[in-house]
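Peer 1: need a 3D model of the sequence below.
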Amino acid sequence: MTSLVDEFRAAARQAGAGADDADLDAAGEYLLSRWAEPQRHYHTVAHLSAVLDVVGRYAELAPHPERVLLAAWMHDAVYDPRALGDANERDSAEFAGGLLATLGVPDEVASDVARLVGLTAGHATGDDDPDGELLCDADLAILASDDEAYAAYTAAIRREYAHVPDDAFKDGRAQVLKALLELPTIYRLEPLRAQWESKARANLERELSG
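Peer 2: From the prediction side, this is the model:
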């Protein structure tokens, strides 16, 4: 966990945070506590770490990788499986802007990180937004995983929605899968699209037909 806090502090510093190290570390620890909340089964520290790993590996594809890293930290900071629509993403974006402001991150940067967080609601980016594309691609990387990991992912999502009856969950999940399959491409950045697109679509189509 300590290494993750170090990574958060480094990204915040690169984004212009003026807070001292103790405050940055406290913010990182607080974020990790949110990612460890009991209602989470997929949207956990493991998911955060996986997204951060993808962003780190492909940082050269984004003009502001430190903003993408901070957005990764914040993108599910608020997560309530009972929330409606894109409330979690909207609340996470608002949370991101507020937290970064308290850490002395410049307003323009904090606003852009909040914007990036909001993109994860529908994973639809603009024509010229490589920062947003990297965040969304990293968030959806799980979709291109092998059969065992994909099965573990879908099981974890079902546990998060244990309060939803089976028929209603199946209908809602089908809507999510169809929306992803209707995207022009699931992955926007060419290197990631080349590696992951076909496998992700196969996984989604198999789940939808199951």
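Peer 1: CA only for contacts and neighbour counts going forward, please
Peer 2: Fine.
Peer 1: is it true that Leu180 touches Ile186?
Peer 2: Yes. Judged on CA atoms under 8 Å, Leu180 makes contact with Ile186 at a distance of 6.5 Å.
Peer 1: neighbour count winner among those two?
Peer 2: Shown here are Leu180 and Ile186; by other CA atoms under 10 Å, Ile186 has more neighbours (25 against 19).
Peer 1: and the gap between that one and Asp25?
Peer 2: 34 Å (CA to CA, to the nearest Å).
Peer 1: pull the longest helix from this protein.
Peer 2: helix 190-209 (DSSP state H).
Peer 1: in that helix, what counts as buried?
Peer 2: 192-193, 196-197, 199-201, 203-204, 208 (16 or more other CA atoms under 10 Å).
Peer 1: need these in a markdown table with distance to Thr44, can you?
Peer 2: Shown next, in a markdown table, are those (distance: CA to CA, whole Å):
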| residue | distance to Thr44 |
| --- | --- |
| Leu192 | 23 |
| Arg193 | 25 |
| Trp196 | 22 |
| Glu197 | 24 |
| Lys199 | 23 |
| Ala200 | 21 |
| Arg201 | 24 |
| Asn203 | 22 |
| Leu204 | 21 |
| Leu208 | 24 |
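Peer 1: compare with the first, here's sequence two:
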Amino acid sequence: MTVDLQQRWAAALLAVRGAGGGPDPAPYAANLLERWAEPQRKYHTLGHLTAVLDHLDVLAPHAEDADVVRLAAWFHDAVYLPERSENEERSARLAERALPEAGVGPEATAEVARLVRLTVGHDPAEGDRNGETLCDADLAILAAEPDAYAAYAAAVREEYAFVPDEAFRDGRAAVLRQLLDLPRLFRTPHGAAEWEERARRNIAVELELLTA
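Peer 2: Sure thing, here's the model as predicted:
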């Protein structure tokens, strides 16, 4: 998995920074992979990163710049502490520091940071094709088969093991209701056609279990 991810990072980085050259992509990949493998992560792991990148391969035709979106996927949970509420902001700031050092220009760097911040609410503006693509890829787990969805929900609970049961149930239920209240969970044509119905069914089942 690690070698494949290193190659995918290098391909996206080189595509975005173009022919101008820059430093070796490998150390940046190593730093990000180390972050994604931190022990406090139970769902937001290398497996999640890989899944998001895989979904982006499917959704890439919808994006204005699929490789910029791929870089945003690498950074979107690069800083992750379950007890902190500013993970996306800190991840965006990491991108703003690291990408210029890696040879990425200011416009692409700003777009990556914007996309990372967008994953706070997963509610991109109409016509924001890069934002729609990243958010759909990040939320695709919601449309998993029931067993995989149950494993995802269990991993999220494990990440928040420090939260008492009642408080977790209330907080998680609020998050699920916010998702169900969105007019659409998925904004890309593929996501809307293939994932919307199953995701809403999975969320409804989890919500029913939490509030039973």
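Peer 1: so what number do they get for TM-score?
Peer 2: Superposed pair, TM-score by TM-score structural alignment, normalised by the length of structure 1: 0.96. Supporting alignment: 206 aligned residues with a CA RMSD of 0.9 Å.
Peer 1: the helices in structure 1, which residues?
Peer 2: For structure 1, helices defined by DSSP H occupy the ranges 2-14, 21-35, 45-57, 65-74, 87-102, 107-119, 130-139, 147-160, 166-182, 190-209.
Peer 1: mean per-residue distance, the last one to structure 2?
Peer 2: When structure 2 is overlaid, helix 190-209 of structure 1 sits 0.7 Å from its aligned residues on average, using mean CA distance after the TM-score superposition for structure 1.
Peer 1: now do the contacts for the closest residue to Glu89 of structure 2 other than its chain neighbours.
Peer 2: Among residues not flanking Glu89 of structure 2 along the chain, Arg117 sits closest, at 6.0 Å (CA to CA, 6 or more residues apart in numbering). Residues counted as contacts of Arg117 of structure 2 (CA atoms under 8 Å, 6 or more residues apart in numbering) are 76, 88-89, 92.
Peer 1: if you set the cut-off to 7 Å instead, what comes out?
Peer 2: 88-89, 92 (CA atoms under 7 Å, 6 or more residues apart in numbering).
Peer 1: do the same with Ala102 of structure 2
Peer 2: By CA under 7 Å, 6+ apart, the contact list for Ala102 of structure 2 reads 22-23, 25.
Peer 1: redo that, cut-off 10 Å
Peer 2: 13-14, 17, 21-28 (CA atoms under 10 Å, 6 or more residues apart in numbering).
Peer 1: taking the centroid of structure 2, which residue is nearest it?
Peer 2: Geometric centre of structure 2, nearest residue: Asp138, 4.0 Å, by CA atoms, centre = their mean.
Peer 1: isn't it up against Val69?
Peer 2: No. Here Asp138 of structure 2 does not reach Val69: they are 11.2 Å apart, not a contact under CA atoms under 10 Å.
Peer 1: which residues do those two both contact?
Peer 2: Taking CA under 10 Å, 6+ apart as the criterion, Asp138 of structure 2 and Val69 both touch 53, 56, 132.
Peer 1: now that we have the residues you listed, which one has the most neighbours?
Peer 2: So for these (other CA under 10 Å), the most neighbours sit at Glu132, 28 neighbours.
Peer 1: residue in structure 1 matching that residue?
Peer 2: Here Glu132 of structure 2 is matched to Glu133 in structure 1, going by TM-score structural alignment.
Peer 1: done for today, thanks.
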